[in-house]
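Undergrad: All I have is the shape, not the residue letters:
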């Protein structure tokens, strides 16, 4: 009997040792470095499950011992996160457990695109259509259909998208970028309108958006924005037409080839402020925050005219005679 107990004790010890050894080996395999020699991108596709991804990584030679990860899912499922669609950067020295944790994190590889201030919605759409790794859902759609998709049915898209740098990752679409941009413009316009001067000529946030687009297209010099806004305000108060070239260009559309003729200035389009009274019916570009702030806080003064100096700045005049002299100096002589 004693001999039997001794044999059983030895067997129990051996079994425990085998279990502990097996557990240690299993943990060792999970902690073993993955097989990559340089940073490597791995994509988790939509709908992929844990076992599918493990097998895929093994087929690519990144992971070994698939059984270790299958066992992990059975014994300790809490260590198996919900995988997220996207691209991930696998680094040399990472363990298999590190990879599993990474694929369930927010640390996806991101890309960026920049929408410059003063761009039109058409230019923004071209940028989105060519952005890599972005799902192109709006390609071929009309502007009206896009605005309906964004929940702004009937709204003209021009001006409603805030120019900025936007980051995205695989799995996102152009609709996601457009929605972010639209919501940002709406939020900033609301903030700016709340800080407006009391004696404005414009009467609504949308008119401020239109005015800001004119300012944005007229100058890239930050120090001039409020003065240009002041000129526009005073001209409107006196019943003078705005006579701003960017509106003529916008009204010409794709016909514009780099120069404006006298015939273009006389052409009756809804946007030609040499012909129409007041502002155009919609914005003509996407204004930045500085132009929005200038539109609702125009600089006081007496100037009614301005002309480009050719270096990105303008000469401002109080009288038509002074303005004509400036035109002769900066435009006709050049």
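TA: Sure thing, it's come through. All of these numbers come straight from a predicted model, not from anything done at the bench. Numbers count the residues shown, from 1 in each chain.

Undergrad: Please count neighbours and contacts with C-alpha atoms only from this point.
TA: Fine.

Undergrad: Mind listing residues that contact whichever strand or helix holds residue 207?
TA: Residue 207 is part of helix 205-218 when elements are defined by DSSP states H and E. Helix 205-218 is contacted from outside by 117-118, 159, 189-190, 193, 202, 225, 228-229, 244, 246-247, 279-288, 291-296, using CA atoms under 8 Å, 6 or more residues apart in numbering.

Undergrad: and if we set it to 6 Å?
TA: Residues outside helix 205-218 that contact it (CA atoms under 6 Å, 6 or more residues apart in numbering): 118, 282, 283, 284, 285, 287, 291, 292, 295.

Undergrad: Who are the packing partners of the helix or strand following it?
TA: For helix 205-218, the following helix or strand on the C-terminal side (DSSP H and E) is helix 225-237. If contacts are counted by 3 or more CA pairs under 6 Å, 6 or more residues apart in numbering; DSSP states H and E, helix 225-237 sits against helix 289-296.

Undergrad: sorry, back to before: so the helix holding residue 207 versus helix 289-296, what angle?
TA: 120 degrees (axes from the mean of the first three to the mean of the last three CA atoms, to 10 degrees).

Undergrad: Report the inter-axis angle for helix 205-218 versus helix 225-237.
TA: Taking the same axes, to 10 degrees, one finds helix 205-218 and helix 225-237 inclined to each other by 120 degrees.

Undergrad: Just give me how far helix 205-218 sits from the chain centre.
TA: Taking CA atoms, centre = their mean, to the nearest Å, one finds the center of helix 205-218 at 21 Å from the center of the full chain.

Undergrad: Ok, stretch 141-158 next?
TA: With CA atoms, centre = their mean, you get 18 Å for stretch 141-158.

Undergrad: Next one for the comparison:
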């Protein structure tokens, strides 16, 4: 009986040991599987925001609360030790991308590969449009809120300059927590670089004295047409009018000068009401740009098409009819604006 009892205990010990080995093997396999298995991320655009001073436990808890991972915190801790990143994870916003593994996420956190976001300034927007847009982006720190335009220009290092036209329409990458002033500084620097480069390579004998006048012209071209093929041609019309000391007579400048009074239509009395921007009552360029011109409009303004055309009128489909004489122009106006084609 004693021998039989010892045998039973030996069997039990073997079973327990084998069970422990099996469990250990399964846990080891499961842990290795965990490191390379995709997290539960169903769609693009998700992220995890790691606050400064957050603990490793806080990070894992956030992942579990968001149903990104239901793995044991121990698995995450062991993986961080294996990757030698324990205690080296950065604060910031990190992208959660479909197909991403725990190993990928910890690697991004350890190297500080924070999530890149984009904000787009649209060609032809005004500076006011740009400010309104940035104020709505909740992932940007609004450090210019409450500042007037002069204060913003001082903040970007351009004290005393008028802001209109000074910022390049472009898509700018940023990370969560970046400031509005940072975006303004980058857009200002990008416009300065773009304009200076374009001015150096400008066509000869333009009736423009400075690069700032080129910026003003580019803003008018930007607002007159959205068609790439027409920009140099429209610029050519305005250059010839400047050379001949003709008024530019362009509605977008009138509209800009009207400000909040503009209600969607330019009336005859608007064309005869004098403002510094009314090119129907004043010769030459307006005092400042009227919008933020894009690269294409700047290039068009500095490389206008040669020719004899002095007028153009909108067809109503986004394109324009160009004319060299006033009689031709009047016929085009009658046809496309008054619908009295002959």
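TA: Good, I have the coordinates. None of the values given here were measured: they were computed from a predicted structure.

Undergrad: Please work out the TM-score for the two chains.
TA: The TM-score (TM-score structural alignment, normalised by the length of the first structure) is 0.81; 314 aligned residues with a CA RMSD of 3.3 Å.

Undergrad: re the thing from before, neighbour-wise, which of the contacts of helix 205-218 of the first structure leads?
TA: Counting neighbours by other CA atoms under 10 Å, residue 295 leads the contacts of helix 205-218 of the first structure with 34 neighbours.

Undergrad: Please identify the residue in the second structure that aligns with that residue.
TA: Matched to the second structure by TM-score structural alignment, residue 295 of the first structure sits across from residue 301.

Undergrad: what's the answer for residue 311 of the first structure, then?
TA: Here residue 311 of the first structure is matched to residue 317 in the second structure, going by TM-score structural alignment.

Undergrad: Residue 179 of the first structure now?
TA: In the second structure, the residue paired with residue 179 of the first structure is residue 185, using TM-score structural alignment.

Undergrad: SS state for that match?
TA: Per DSSP: H, G, I helix; E, B strand; the rest coil, the local secondary structure of residue 185 of the second structure is helix.

Undergrad: ok, now which ones touch it?
TA: Residues in contact with residue 185 of the second structure, defined by CA under 6 Å, 6+ apart, are residue 156.

Undergrad: how near is the residue lying closest to residue 319 of the first structure once chain neighbours are set aside to residue 323 of the first structure?
TA: Spatially, and ignoring its direct neighbours in sequence, residue 319 of the first structure is nearest to residue 304 (7.0 Å; CA to CA, 6 or more residues apart in numbering). Residue 304 of the first structure sits 9 Å away from residue 323 of the first structure, going by CA to CA, to the nearest Å.

Undergrad: quick one, which of the two is more surrounded?
TA: Taking other CA under 10 Å, residue 304 of the first structure and residue 323 do not tie; residue 304 has more neighbours (22 against 19).

Undergrad: could you pull out the helices for the stretch 101-250 of the first structure?
TA: All helices of the stretch 101-250 of the first structure, identified by DSSP state H, counting those that start in this stretch, fall at 121-130, 143-149, 174-194, 205-218, 225-237, 245-252.

Undergrad: could I get those as TSV with distance to residue 39 of the first structure?
TA: Formatted as TSV, those follow (distance: least, CA to CA, whole Å):
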stretch	distance to residue 39 of the first structure
helix 121-130	26
helix 143-149	38
helix 174-194	28
helix 205-218	42
helix 225-237	46
helix 245-252	47
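
Undergrad: how big is the offset of the helix holding residue 207 of the first structure relative to the second structure?
TA: Once fitted to the second structure, helix 205-218 of the first structure is off its aligned match by 0.6 Å on average (mean CA distance after the TM-score superposition for the first structure).

Undergrad: Can you list the buried residues in stretch 217-226 of the second structure?
TA: Of the residues in stretch 217-226 of the second structure, 217, 218, 219, 220, 221, 222, 223, 224, 225 count as buried by neighbour count, 16 or more other CA atoms under 10 Å.

Undergrad: Give me the spatial nearest neighbour of the last one, chain neighbours excluded.
TA: If the residues on either side of it in the chain are set aside, residue 225 of the second structure comes closest to residue 231, at 6.7 Å by CA to CA, 6+ apart.

Undergrad: May I have the distance across stretch 54-74 of the first structure, first residue to last?
TA: End-to-end for stretch 54-74 of the first structure, by CA to CA: 14 Å.

Undergrad: same thing with stretch 130-140 of the second structure?
TA: End-to-end distance of stretch 130-140 of the second structure: 14 Å, with CA to CA as the criterion.

Undergrad: can I assume residue 43 of the first structure sits in a helix?
TA: No: counting by three-state DSSP, residue 43 of the first structure is not found in a helix; it is strand.

Undergrad: What's the match for it in the second structure?
TA: In the second structure, residue 43 of the first structure lines up with residue 48, judged by TM-score structural alignment.

Undergrad: Next, count neighbours for its match.
TA: Applying other CA under 10 Å, we find 18 residues neighbouring residue 48 of the second structure.

Undergrad: and residue 61 of the first structure, which of the helices of the stretch 101-250 of the first structure is closest to it?
TA: Residue 61 of the first structure lies closest to helix 121-130 among these, at 32.8 Å (CA to CA).

Undergrad: thinking again about what came up before, can I assume the match of residue 295 of the first structure is in contact with residue 235?
TA: Yes: contact criterion CA atoms under 6 Å: residue 301 of the second structure and residue 235 qualify, at 5.3 Å.

Undergrad: how near is residue 311 of the second structure to residue 228 of the second structure?
TA: Taking CA to CA as the criterion, residue 311 of the second structure is separated from residue 228 of the second structure by 18 Å.
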